[in-house]
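Novice: coordinates only, sequence not included:
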């Protein structure tokens, strides 16, 4: 199973990117971070639609789409790991996690998602969501492998 994190915005070198790299290197599944960006200053509604186009162009055909969204479910790590197990059992080839820009994902992308999740009720900086998501993907792999990294 291949995993893509498709995110709006370009990360600069810094602690967030370094932390993402730490977890990316630990993850047994192939993981790719794809960044998209619209540089033209557009009104909010037009920018969201343009970001939608850029994101959709990077989603592999047949991929399970997971939207990172403030209205998503608060999943425990074990419940998220169970989703990964289900995807593996069903032979899913690609999973695409989507991280929107400052104004979030389009309604169309949220509707296309098989799963919407959030990291709690607070708002996190988009650049910090990347390493947090990478850590959770790593944690899910460890849970599925029965590794003591995750304890109840």
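Specialist: On my side now, so go ahead. Worth saying up front: this structure is predicted, and the values here are computed from it rather than measured.
Novice: can we go C-alpha only for contacts and neighbour counts from here?
Specialist: Fine.
Novice: can you tell me the helix or strand for the nearest residue to residue 64 once chain neighbours are set aside?
Specialist: Counting by CA to CA, 6 or more residues apart in numbering, the nearest residue to residue 64 once its immediate chain neighbours are dropped is residue 95, at 4.7 Å. In this structure, residue 95 sits in strand 94-99 according to DSSP states H and E.
Novice: Okay, one more to line up with it:
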């Protein structure tokens, strides 16, 4: 199963990029993982929230393919602990999911069309975090989940 983290927003600062690369490298022996960031072209950036969300929706749905299993991250989604993340990943692999996409929506959230397309909606916290930090947190949680599945000493309970 391939894992793709999709995120709307600016590119990562170097310290975030280094952290993500660190966890991706640690995850690679077990699973392929990558990060794709999407930005609206400068000429399309608008102060109109609904227009911005609609343009982001178009980017997301254009890239989304039938074999993608989409998990949307949203503060109103289902909260899982790290062991539950690992169990979910195992379940996805058992079901034959080819590509798992974890989507970090734009600054204003996502449209109903994107929400409706999501197979699941998860929450990291009731708190709101900067997109770059969420990318790093997801990279770490994916590594943690696979370390749990492979019985390494990283995760402690």
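Specialist: Done, it's in. Everything quoted here is computed from the prediction, not taken from an experiment.
Novice: before we move on, the earlier item: average distance between the strand holding residue 95 of the first structure and the second structure?
Specialist: Compared with the second structure after fitting, strand 94-99 of the first structure deviates on average by 0.6 Å (mean CA distance after the TM-score superposition for the first structure).
Novice: start and end residues in the second structure for that strand, please.
Specialist: Residues 99-104 of the second structure are where strand 94-99 of the first structure lands when matched by TM-score structural alignment.
Novice: ok now the matching stretch, how far from the chain's centre?
Specialist: For stretch 99-104 of the second structure, the distance from its own C-alpha centre to the chain's C-alpha centre is 5 Å (CA atoms, centre = their mean, to the nearest Å).
Novice: The first structure: helices as residue ranges?
Specialist: Using DSSP state H, the helices found in the first structure span residues 15-26, 44-56, 77-89, 107-112, 126-144.
Novice: What's the separation between the residue nearest to the spatial centre of the first structure and residue 136 of the first structure?
Specialist: In the first structure, the C-alpha closest to the average C-alpha coordinate belongs to residue 97, at a distance of 3.0 Å (CA atoms, centre = their mean). Using CA to CA, to the nearest Å, residue 97 of the first structure is found at 12 Å from residue 136 of the first structure.
Novice: Where in the first structure does stretch 57-65 of the second structure fall?
Specialist: The aligned range for stretch 57-65 of the second structure is 52-60, by TM-score structural alignment.
Novice: can you pull the buried residues of that stretch?
Specialist: Burial within stretch 52-60 of the first structure, assessed by neighbour count using 16 or more other CA atoms under 10 Å, is assigned to 52, 54, 55, 59.
Novice: likewise stretch 10-19 of the second structure?
Specialist: Of all the residues in stretch 10-19 of the second structure, those buried under the rule 16+ other CA under 10 Å are 12, 16, 19.
Novice: From those residues, pick the one nearest residue 108 of the second structure.
Specialist: Comparing those against residue 108 of the second structure with CA to CA picks out residue 12 as the nearest, at 18.7 Å.
Novice: wait, what's in contact with that closest one?
Specialist: residue 132 (CA atoms under 8 Å, 6 or more residues apart in numbering).
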